[in-house]
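*Asks:* let me see the structure of the following:
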Amino acid sequence: MEEVQPSARELTVVLEGYSYLECPRWHDGRLWVSDFYTNQVVATDGRGGTEVVAEVPGQPSGLGFLPDGRALIVSMRDHRVLARDATGELTEHADLSGAVSGVLNDMVVDEHGRAFVGNFGFDLMGGAALRYTTLTRVDPDGTVTTAAQDLGFPNGMVILPGGVLVVAETFAGRLTAFDVGGDGELTNRRVWAQFGETPGTEDVGEAVERLEVGPDGLCADADGAIWVADALHHRVLRVAEGGEILEEIPTGTGVFACMLGGDDGRTLFLCAAPSFPEHERRPVREAQLLAVRVDIPHAGLP
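*Replies:* Below is the predicted model of the structure:
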């Protein structure tokens, strides 16, 4: 992979004192973000003001919004997607227990209200062998369908203008694209960006050592590039289709998700923490929400 000179953009701290922030979403003038081990979804104005918008005992993760304005929230450990109405009440939108082989992960919701949800596929935190897994589609009526198979830890997702879904396969070291059909069917699977060779091992430790990039959370910009949080190398990357790295921003700490937002869509929010293992993050409050100004504004979903 061709080396890119890291840029010298200034990072600022927006929030701190959290357990492990993930899945940031800019919505109606605020950034929503899940804090795994306090079981809270928090919204911030980006200037330090915060509101706890949901308490999710099953551990919140992926976030999205339906056309009618309700929020969808992944409840990781009980394999459910919850809906939050304007009063803050949570109800079950879908139960994915019969469709997945691991705890739920990130999610993207399209303009029609269809949610695409990833899952771990194996017990990552318990030290199990690496297993590939599925992507699940939840239709607006709560119907659950397997949308894609054989994905190496499907993680962050974006839907680009024009209806292309791109998913980060963290343990395959790549971004994979699908066309989204009118019925939500995913077709024309292809590699959108490959970062080095995919590790041919079931040992998570070996895979981590071999991966040139560990792609995690994603967001897209108006030039068609994707910002990728590299969960293994303390940086966020701006990537073009085909895999060219256009920019690298070093973070000095672990970074696991990113989202373009702010009034002009040019503030890149970063979910940062010293590491990702649950036993290291759960007992402490070292996670931060960082921000950095970039040149090209947000596009696509989320």
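
*Asks:* make it CA atoms for all contacts and neighbour counts henceforth
*Replies:* Fine.

*Asks:* what's the longest helix in this structure?
*Replies:* helix 204-210 (DSSP state H).

*Asks:* list the buried residues in that one.
*Replies:* Within helix 204-210, the residues scored as buried using 16 or more other CA atoms under 10 Å are Val204, Ala207, Val208, Arg210.

*Asks:* ok, now stretch 260-275?
*Replies:* By 16+ other CA under 10 Å, the buried positions in stretch 260-275 come out as 260-262, 265-275.

*Asks:* what's the span of it, first residue to last?
*Replies:* 22 Å (CA to CA, to the nearest Å).

*Asks:* picking that back up, with respect to Asn188, which of the buried residues of stretch 260-275 is nearest?
*Replies:* Nearest to Asn188 out of the buried residues of stretch 260-275 is Leu260 (CA to CA; 27.3 Å).

*Asks:* tell me which element the closest one falls in.
*Replies:* Using DSSP states H and E, Leu260 maps to strand 254-261.

*Asks:* one more, so I can put them side by side:
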Amino acid sequence: MTVQPLANGFCFGEGVRWFEGLVWFSDMLGEAVHTVTLQGEMSTLPLPGHAPSGLGFRPDGTLLIVSTERRQILAYDGESVSLVADLGDLVPAGLGDMVVDGDGRAYVGAQAREGGVIVRLDRNNQATVVAEDLSFPNGMVITPDGTFVVAESTGRRLSAYSVDDAGALHHRRVFAAGLDGPPDGLAVDADGGVWTAMTLSHRFDRITAEGVTDRIEMGDRTAIACALGGPEDRALFLLSATDAYPDRLVGTTLSTLDVIGVDIPAP
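*Replies:* As a prediction, this is how the structure comes out:
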């Protein structure tokens, strides 16, 4: 299959997720969260004053939203947006991507180029630093066997952790190193393969412990984020932009959401 366009006309897409028959993603510079149907119909949740990035759904359907520069976590219950946590005192830099586990615990990266951290937000909204000394932590996934994988963009690697029953991260190790460019957003499939947005290499790679198994070329477009979903969980949704640096895209509407079919479904 080939890459098919699904939606466009937004500034800088991040944090793409599939939930309840819709594609959800942040427009960081457009200060909004969008939803898109499989027919390409878009709806918008405005978030003035915020630069949303990572998204994640708790088991009760609450959408958690990362507010990057305010270093906050917001919640959207389908009607209103509220503040659930201010992480400003815990983190050394603005926030980025997020993953939510099956128990509703959210993991959020603080994107320092050196000395980045990951914060865990528990169901009671208590926040704890669970990983340190990361090189710009970006996309994060939890594989079917419970391995936590994070993209370290400036380190050009994927790092892995074991997760204990309390949600703590242990035994840091390399999942993939020496990547061709800075990795950004991640998605995981049922076999534990990690689809990785290879920003400056203009492609999405499926990476396993053995190396790259699949590749989707994006021409001259910058790969930003991806998610698996769709009716049979075999649709890979792809966010791309015309530049890897958001500051250069302020005021533009050149980002796109595309979709392609893949063989291995979401977990």
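
*Asks:* report the TM-score for the pair.
*Replies:* Scored against TM-score structural alignment, normalised by the length of structure 2, the superposed chains reach a TM-score of 0.96; 266 aligned residues with a CA RMSD of 1.2 Å.

*Asks:* helices and strands around the longest helix of structure 1, which ones?
*Replies:* Applying 3 or more CA pairs under 8 Å, 6 or more residues apart in numbering; DSSP states H and E, we find helix 204-210 of structure 1 packed against no helix or strand.

*Asks:* give me the contact list for the next helix-or-strand element following that helix.
*Replies:* Once helix 204-210 of structure 1 ends, the next helix or strand along the chain (criterion: DSSP H and E) is strand 215-221. Identification of contacts with strand 215-221 of structure 1 by CA atoms under 8 Å, 6 or more residues apart in numbering yields 22-23, 155-158, 160, 168-170, 173-175, 226-231, 256-260, 296-302.

*Asks:* report the buried members of these.
*Replies:* The buried subset of these - by 16+ other CA under 10 Å - is 22-23, 155-158, 160, 168-170, 173-175, 226-231, 256-260, 296-302.

*Asks:* just the ones of those in strands?
*Replies:* The strands, defined by DSSP state E, take in 22-23, 155-158, 160, 168-169, 174-175, 226-230, 256-260, 298-299 from these.

*Asks:* please name the nearest non-neighbouring residue to Leu232 of structure 1.
*Replies:* Gly214 (5.4 Å; CA to CA, 6 or more residues apart in numbering).

*Asks:* check Gly156 of structure 1 too.
*Replies:* Gly217 (4.0 Å).

*Asks:* what about the equivalent of the one you found over in structure 2, distance to Arg113 of structure 2?
*Replies:* For Gly217 of structure 1, the equivalent position in structure 2 is taken to be Gly185, counting by TM-score structural alignment. Applying CA to CA, the value for Gly185 of structure 2 to Arg113 of structure 2 is 16 Å.

*Asks:* what about those two, which has more around it?
*Replies:* Gly185 (32 against 16; other CA atoms under 10 Å).

*Asks:* how close does that one sit to Glu14 of structure 2?
*Replies:* To Glu14 of structure 2, Gly185 of structure 2 is 8 Å away according to CA to CA.

*Asks:* quick check: neighbours shared by the two?
*Replies:* With CA under 8 Å, 6+ apart, Gly185 of structure 2 and Glu14 have common neighbours Ile224, Ala225.

*Asks:* residues contacting Val163 of structure 2?
*Replies:* By CA under 8 Å, 6+ apart, Val163 of structure 2 lies in contact with Gly146, Thr147, Phe148, Leu169, His170.

*Asks:* since that was my last question, I'll sign off now.
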